[in-house]
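**Student:** Below are the sequence and a predicted model; questions follow.
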Amino acid sequence: MKADVKRAVASTQRGKKATGAEQREILRKVEALEASNPVPEPARNKLLYGRWSLLYTGPGRDDDTTWEQRTGGVEGPVIAALRPLNANIVRGKGITQVIAKDGTVQNIAEFQVGGVSGQLNVGGTVAPSGDGRGGTRVDVRFTAFSLKLGALPELSLPLDLFSPTGWVETTYLDVDFRVGRGDKGSVFVTARQGKAEEQAALPAAAASQR
């Protein structure tokens, strides 16, 4: 089933090029994989720690036609918002999530603007939810934002004033594959970068550099 999901998402450019029919087919395969989740409480399992590459993001329901407006789609709300300002010259290159054992998380989006490489990093904290779903769900609070574009100095801003929050539910987890659902209605598929045993003990700073 995991191989079926990998094959289904491989040509979608992280979901960006997936048609409605492909989204529905991928969702069926994802739901079958979720039903076979081998880890009972993934939000409390050390396998959650590490660097995860985004393979796919799409709607978490067949009838959901507004998830892109709520989530910003594959590229996220910040890069998606840049597109109309730059005549469609902003191109996403890859998205990585780093979850560290100290309860910190980093969402790293690499992109290009007119041929110049850039990196957007939104960092925060994660903790098992206190709503009775702490075994599968973590609450996320974003605390910092940084933007690096070419040789320009890095721009860093704290987000404590706004304190954006949300939750992520891990619905499938094994040594190298993870499926989750977000509070805005998306479903996502990620693959681990590197080996789980090497990443389980990494603090956030070290994990983000690997």
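**Tutor:** Yes, it's here. Residues are numbered from 1 along each chain as shown.
**Student:** from here on, contacts and neighbour counts on C-alpha atoms
**Tutor:** Fine.
**Student:** Next, the buried residues of the helix or strand hosting residue 172.
**Tutor:** Per DSSP states H and E: residue 172 is located in strand 165-173. By 16 or more other C-alpha atoms under 10 Å, the buried positions in strand 165-173 come out as 167, 168, 169, 170, 171, 172, 173.
**Student:** And here is the other one:
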Amino acid sequence: MASLGLSFHTENSILKQNSVTRSTDPTWVLHKFSVNNGISGRKDRSRKRLLKICAITGQQEGLVNEGKADSASDSGFTKEESSLIDALIGMQGRGRSASPKQLQEVERAVQVLENLGGVPDPTSSSLIEGRWQLMFTTRPGTASPIQRTFVGVDSFAVFQEVYLRTNDPRVSNIVKFSDSVGELKVEATATTKDGKRILFQFDRAAFAFKFLPFKVPYPVPFRLLGDEAKGWLDTTYLSQSGNVRISRGNKGTTFVLQKETDARQKFLSVVFSGVGVKEAIEEFISLNKKDSGAEMELIEGEWQMIWSSQVETDSWMENAANGLMGMQIVRPNGGMKFLVDIFLGLKFSMTGTFVKSGKNTYDVTMDDGAIVLGPYGLPSEMQTDITLEILYTDDKIRISRGYNRILFVHLRVG
């Protein structure tokens, strides 16, 4: 069956089409939107009421099953499911910006779960029913001309609703702009086959804006599209808890969806939104307090700074030297390096050393700076002394207090 491609437009200019190509299996009739007229999806002030990590619902607006901030084990994730979640941690754009290594880790974790099988005959199970958030998707191996008119929706939360045990079985794909703005829902009639496959045909679409008492139909000529409005979706893994689902579409796309999310996923969704991060840090640390006698180590690897509590100054070199931007590389035997991409291959590099000075603190001295372009470097004489306190760390996330007692959140990327 061919893929269904839709181009979403609106005459009142509330939503505008963007032209970045994205994975567009017919299972996901979605578009990337930029929002104007003061209703930005990423910076909407309405999210301030969602600051507490136990009440977060989405990539920025909402991860499903709000009110829960349980750890993976407490939330009913198996060891194998937790491995998949670990691979997804910190991945933005539902895999769009993932490195080849990250994609390989996800694929390995997916294959392990698919080999386990999960719930038999998943489309016959009540566990498949409900609203699922799309956490990851691969690009299809082939793309029809209509499919190439799609783009992904990186800026907003994306969901799929599955309701098969009704008189009108349906599968719906949803783009949620924000709690205060509303959502776009594209619906399809659905039938099941062989206990695993959902056959669907899209037949209606509508905007549901919070500021309007009625839905705004989106005029799509589904009947004229014929087979292009049809597709199928195989559920290759459904967890016994009903929290994790893996599906593959008729264009070869792999989808990872969750009903319930890991506390780290909830935390990072707040960090990436940039709203209420300090409150989320306090909540996250309190939920993950370890034995008071346990020591937290500075784990080796490449750590990308994704948030700091201080706004950068006008001097990028000062920001880089103080670790307020870029990458922090922790090496064995007490070596450390700050690395910042400046422009078109031009980098700022600063190396130094660290020694442990307390249970969770390190003294860091950075004293060898240079502006680097390829094999060439221009030395820069400067020195920075920092007391680094580790507040939380695992193999993916580090929260610390560093230069001038500024809070930092780093994500391990290598």
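**Tutor:** Cool, the structure landed. Quantities reported herein were computed from a predicted structural model and do not represent experimental measurements.
**Student:** what's the TM between chain one and chain two?
**Tutor:** Remark: TM-score between the superposed chains equals 0.69 [TM-score structural alignment, normalised by the length of structure 1]; 170 aligned residues with a C-alpha RMSD of 3.1 Å.
**Student:** Report the two of the buried residues of strand 165-173 of structure 1 separated the most.
**Tutor:** Using C-alpha to C-alpha, the buried residues of strand 165-173 of structure 1 span at most 16.7 Å, a distance reached by 167 and 173.
**Student:** Nearest spatial neighbour of residue 54 of structure 1, chain-adjacent residues omitted?
**Tutor:** residue 190 (4.5 Å; C-alpha to C-alpha, 6 or more residues apart in numbering).
**Student:** Tell me how many other residues surround the one you found.
**Tutor:** Using other C-alpha atoms under 10 Å, residue 190 of structure 1 is surrounded by 23 other residues.
**Student:** Show me what it aligns to in structure 2.
**Tutor:** Under the alignment (TM-score structural alignment), residue 190 of structure 1 pairs with residue 257 in structure 2.
**Student:** In this structure its match contacts residue 131, no?
**Tutor:** No: applying C-alpha atoms under 8 Å as the test, residue 257 of structure 2 and residue 131 come out as separate, 9.6 Å apart.
**Student:** Would you mind finding the match for residue 15 of structure 1 in structure 2?
**Tutor:** Residue 15 of structure 1 maps onto residue 95 in structure 2, by TM-score structural alignment.
**Student:** What is the aligned counterpart of residue 122 of structure 2 in structure 1?
**Tutor:** Aligned partner of residue 122 of structure 2 by TM-score structural alignment: residue 42.
**Student:** Contacts only, for the nearest residue to that match once chain neighbours are set aside.
**Tutor:** Spatial nearest neighbour of residue 42 of structure 1, chain neighbours left out: residue 136 (5.5 Å); criterion: C-alpha to C-alpha, 6+ apart. For residue 136 of structure 1, the contact set (C-alpha atoms under 8 Å, 6 or more residues apart in numbering) comprises 41, 42, 43, 44, 128, 169, 170, 171.
**Student:** Quick check: the equivalent of residue 136 of structure 1 over in structure 2 vs residue 243 of structure 2, distance?
**Tutor:** Using TM-score structural alignment, the equivalent of residue 136 of structure 1 in structure 2 is residue 196. Distance of residue 196 of structure 2 to residue 243 of structure 2, computed by C-alpha to C-alpha, to the nearest Å: 17 Å.
**Student:** tell me the contacts of residue 182 of structure 1?
**Tutor:** 166, 167, 168, 169.
**Student:** now residue 88 of structure 2, nearest residue through space, not along the chain?
**Tutor:** Residue 88 of structure 2 sits nearest to residue 106 (C-alpha to C-alpha, 6+ apart), 6.9 Å away.
**Student:** can you check residue 268 of structure 2 too?
**Tutor:** That would be residue 90: by C-alpha to C-alpha, 6+ apart, it lies 6.7 Å from residue 268 of structure 2.
**Student:** Surely residue 14 of structure 1 and residue 57 touch.
**Tutor:** Yes: with contact defined as C-alpha under 8 Å, residue 14 of structure 1 counts as touching residue 57 (6.1 Å).
**Student:** Would you agree the match of residue 190 of structure 1 falls within a helix?
**Tutor:** No: applying DSSP: H, G, I helix; E, B strand; the rest coil, one finds residue 257 of structure 2 to be strand, outside a helix.
**Student:** how close does residue 205 of structure 1 get to residue 106 of structure 1?
**Tutor:** In terms of C-alpha to C-alpha, residue 205 of structure 1 sits 10 Å off from residue 106 of structure 1.
**Student:** Neighbour count for the two, which is higher?
**Tutor:** Neighbours per residue (other C-alpha under 10 Å) separate residue 205 of structure 1 from residue 106, with residue 106 holding more: 24 against 12.
**Student:** Doesn't the more buried one lie inside a strand?
**Tutor:** Yes: secondary structure of residue 106 of structure 1 (three-state DSSP): part of a strand.
**Student:** mind checking what it lines up with in structure 2?
**Tutor:** Under TM-score structural alignment, residue 106 of structure 1 pairs with residue 172 in structure 2.
**Student:** And residue 15 of structure 1, how close does it get to residue 24 of structure 1?
**Tutor:** Distance from residue 15 of structure 1 to residue 24 of structure 1, by C-alpha to C-alpha: 12 Å.
**Student:** do residue 167 of structure 1 as well
**Tutor:** 23 Å.
**Student:** Tell me which helix or strand residue 201 of structure 2 sits in.
**Tutor:** strand 197-209.
**Student:** Have a look at how far, on average, that strand is from structure 1.
**Tutor:** With mean C-alpha distance after the TM-score superposition for structure 1, strand 197-209 of structure 2 departs from structure 1 by a mean of 1.8 Å once superposed.
**Student:** Buried residues, that strand. List them.
**Tutor:** Buried, per 16+ other C-alpha under 10 Å, within strand 197-209 of structure 2: 197, 198, 199, 200, 201, 202, 204, 205, 206, 207, 208, 209.
**Student:** hey, where'd the helices end up in structure 2?
**Tutor:** With helices called from DSSP state H, structure 2 shows them at 79-88, 100-116, 222-225, 263-273, 277-287, 316-321.
**Student:** Lovely, talk soon.
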